[in-house]
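Participant: next comes the sequence, and after it the predicted model I'd like to discuss.
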Amino acid sequence: MPKEFIVAIELGSSKITGIAGQKNLDGSLSVLALVEEDSSACIRKGMVYNIEKTGQCLTNIITKLKNLLKQDIKQVYVGFCGQSVHSVKNNINQDFMTPTIVTDELIDRLKDANNDMVYPEMKIFEPINLEYKVDNQLQIDPVGIQCNHLEGNFLNIILRKNFHQNLVTCFDNANIIIADMYLSPLKLADAVLTDTEKRSGCVLVDLGAETTTVSVYYRNILRHLAVIPLGGNNITKDIASLQMEESDAEKMKLKYASAFTPIDKIDDSINYPIDSDRNVKSSDFIALVEDRMEEIIENVWYQVPGEYADKILGGIILTGGGSNMPNIVQAFHNYTNVEKIRVARFVNFTVKSKDPRITAHDGTLNTALAILASGDMNCAGDEITHDLFSSKPQNTAAPLRQETGTPTGGMTPLEKARLAEEEERKKRQAEAEKAEEERARLAAEKAQERKENSFWHKFGNKLKDFGSKIIGPEEE
């Protein structure tokens, strides 16, 4: 009997990761397969710039997963983020002439007004409810409270329209059905942050290859999201400016680079070898790395809104490949003066796997695991067999769209909500039209009945009968 599993694909600037797993009854996650494809030739700063090559990478991912799982894959969950992704605050106000009790309908009206906001060249991917201001008090749930003024505070996560469309096109070209699309930072936060950190206020920093994502939480709600176009590759390129190949620069970074080096540990007499003929002073190398690292940290701290800078009692949480650099915690502390800083090297749920890439707990697969854990629908298709005498037909064709309902692959949560609302609106409109027709029919029947029972109608009928009796004999 075919086994059930979930498949997730994370699109990163350095690699695209495909992962399959099963959720166990004890709440743990068992990883069944893990594959990776180099994405440096098709994704930059988290954004697709070569649709054809990205589609080919996705096809390779699915093919490798199928071979490992020995089963077809009918749909996948997708996690993404990119340079254009950021948050924008929006407030919707409503005043009342007389004291009014807040209802669900009023809240829905504020949400609809927020969802209808237009941002040039951008689209709302996910609207987040912050708080509601009822007169002068902030409330999470204002329903049932009487007020003269109601204000809805929202945080809209927006991105470039063509960015999202390119993503969807890549999966369509690869004949891969999207079960759902997630913003990676939101799912990553759920997987590595504690409830206490979210509640007391914290900053999650995901240090990637070409981007650094900053998420600010306070009172269990996301307050700010930004993607900085700087990452570990910038340090590599700086090292490569010493006249070497980037591949060699990456090796030097992994071997010698440190986010912070105490002054008493810097020795000008020490040189680092570039190749067999050339060396670089360790002090010059250290300065080069620290300058770029300081720029990244400065940009991260700049993204923390001033109103929350002194409220992050949960501290700073670092994750991603860049968080493995030695003395990274000390470097962040030196610039931000935040005492509480930790590195989230792994997700906060149990993962069962023997794959060394997962058991390394180096933070590089945290996002992929977070996307996998967020999936809740079976992604498995038919078993793949090479038995020539099997009577069971193999599912070698492109995956089919959802059998029932309106296709939702590649749609944002907001678009899905709007689609559901539109279908509900059409249903209500059809029911209203049917009810109106029934009311019109009954009204016509009652009007006819009233007409037939009226004095003048009866008098007219009697007059006609009398005329008929008089005229009838004469005609004969």
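Facilitator: The structure has been received and is ready for your questions. Numbering: from 1, shown residues only.

Participant: rest of the way, CA atoms for contacts and neighbours
Facilitator: OK.

Participant: helices or strands next to the helix ranked longest in the chain in the packing?
Facilitator: In the chain, with assignment by DSSP state H, the single longest helix is helix 413-453. Applying 3 or more CA pairs under 8 Å, 6 or more residues apart in numbering; DSSP states H and E, one finds that helix 413-453 contacts strand 122-134.

Participant: another one to put next to it:
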Amino acid sequence: MSTTDFIAAIELGSSKIVGIVGKKNGDGSIQILARAREESSSFIRKGVIFNLDKTAQSLTSIINKLESSLNSSIGKVYVGISGQSLHTVKNSVTRDLKDETVISQELIDAICDENLGTRLDDMDILDVAPQEYKVGNTLLPEAVGVPAHHIEGNFMNIVARTALRKNLERCFDLAKIEIAEIFISPIVTAQAILTESEMRSGCALVDFGAATTTISVYKGNILRFLSVLPLGGNSITLDIASLHMEEREAEKLKLKYGNAIFDQESEAQGPETVQSEDSHTKVEFYILNDIIEARAEEIVANVCNQIELSGYADKLLSGIVTTGGGANLKNIDELLRKKSKIDKVRVALAPHFNVSSSAYADLKDGTQNTLFGLIASGTENCYLPKVEEPADPSKGLFADDADLIAQEAAAREEKERRDKEEKEQKEAERIRKKEEKKNRPNWFKSTFDKLSNEIFSDEDMK
């Protein structure tokens, strides 16, 4: 039985493109109906698309897989956008009022429009995180109706390179897939997994992706800072692969034996050497974790630096929340506590959801939280109804009569036979006339011969 009420979402990551279809239940949970994925490391780097054709082919493949699982057609999808160039930029717009004036909605709209018109070199404003309005010495989330001589609008613009969104849209156009809406991936991820208390009291959400790590800082239910680092779980994998092995083998070793804080003495009971199931390359256990620990410390140090740059490091009462595949690395939370001097660190698992198959049980590890956020943010049904073909009036009321159908078929065959014979006769007549014309004497030659015979007859020559 086909499903006719669902929301479809696609996330384009540096290691894979994942499509998911879900349905929001009345209790706020999400029921997963279908999922599909395609490897993307050969055409997406650091979250940026650089091969449009391959990306479009993968998108088409994902939609086909999802539709096959659903037994329904997908009309549009919600898409998340991220990438290395994504970050926030502060901007202020001020207005001096001649007399004490009650601030109107028209004035607020004008201030917002001026902010959106801010020119940035090779950058586009993708979204604006609402901030406060400064009226006098007071910061207000809403300023309409307040009398003032001066107002200052503070904005947090989420910007990215122009090509980021342009290439994304071009890929979906090539794949002939309609985009319902493009959401900022870090924002919908935060909305899906952060609690209201965490966003209000202040926290830093750290999303450890494959090729990038995203840091989002919230305070007072407002996004205060967003930055994307060009470092991720793949950085660790590539370091391990330098020990003369394939990347897929290195990834398996990282997941099975990796430790962000390795204590050689406490791990003395562990194996001396390790190897992946499909590899003959053995690696000393302490060397493997020395490599993992060194890269993990680099990533965490950069994360802590970004939190400091946000200006809210000492205001995060709810601490740090981690998500993404890299958040499953052993002791990564402890390393964050050690380097950031922030005691509260929790790993965010997936939000409440149900699955229609045990095949989706791995979604509980929190690696698909952005997709949950996209589904939760979607509001339109993505089902594409089938278009019924109009009835053929020539068939009449007896379209299903077997005898009539047979008679119609015989009549069509007879007509085709007559048409063929007529065509063959016309072709034969054309060839005959062509031959006659070919053998017919030339008019000029025949006329010349006739005149010559009359002028130079045998009688006149005597």
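Facilitator: Arrived safely, thanks for sending. It should be emphasised that the depicted structure is a prediction, and the values quoted were computed from it without experimental measurement.

Participant: next, the TM-score between them, please.
Facilitator: Remark: TM-score between the superposed chains equals 0.80 [TM-score structural alignment, normalised by the length of the second structure]; 387 aligned residues with a CA RMSD of 2.1 Å.

Participant: one step back: quick one: the longest helix of the first structure aligns where in the second structure?
Facilitator: Mapped onto the second structure using TM-score structural alignment, helix 413-453 of the first structure spans no residues at all.

Participant: ditto for stretch 287-296 of the first structure
Facilitator: Counting by TM-score structural alignment, stretch 287-296 of the first structure pairs with residues 290-299 of the second structure.

Participant: check the mean deviation of the matching stretch from the first structure.
Facilitator: Its matched residues in the first structure lie on average 0.8 Å from stretch 290-299 of the second structure after superposition (mean CA distance after the TM-score superposition for the first structure).

Participant: in that stretch, what counts as buried?
Facilitator: By neighbour count on 16 or more other CA atoms under 10 Å, the buried set for stretch 290-299 of the second structure is 290-293, 295-297, 299.

Participant: format the residues you listed as CSV; extra columns: secondary structure and distance to I375 of the second structure.
Facilitator: Putting these into CSV (DSSP: H, G, I helix; E, B strand; the rest coil; distance: CA to CA, whole Å) gives the following:
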residue, secondary structure, distance to I375 of the second structure
D290, helix, 39
I291, helix, 37
I292, helix, 34
E293, helix, 35
R295, helix, 33
A296, helix, 31
E297, helix, 34
I299, helix, 30
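
Participant: ok, of the residues you listed, which one's closest to T213 of the second structure?
Facilitator: I299 (8.2 Å; CA to CA).

Participant: report the secondary structure state of the closest residue to that closest one other than its chain neighbours.
Facilitator: Leaving aside its chain neighbours, I299 of the second structure sits nearest to L231 (6.5 Å; criterion: CA to CA, 6 or more residues apart in numbering). Following DSSP: H, G, I helix; E, B strand; the rest coil, the label given to L231 of the second structure is coil.

Participant: hmm, K74 and A380 of the first structure touching each other?
Facilitator: Yes. Counting by CA atoms under 8 Å, K74 is a contact partner of A380 of the first structure at 6.0 Å.

Participant: re earlier: what do we get in the first structure for the residue nearest to I299 of the second structure?
Facilitator: In the first structure, the residue matched to L231 of the second structure (TM-score structural alignment) is L230.

Participant: show me the contacts for that match.
Facilitator: Listed by CA atoms under 8 Å, 6 or more residues apart in numbering, the contact set of L230 of the first structure reads 209-212, 296.

Participant: now L110 of the first structure
Facilitator: Neighbouring residues of L110 of the first structure by CA under 8 Å, 6+ apart: 92-93, 152.
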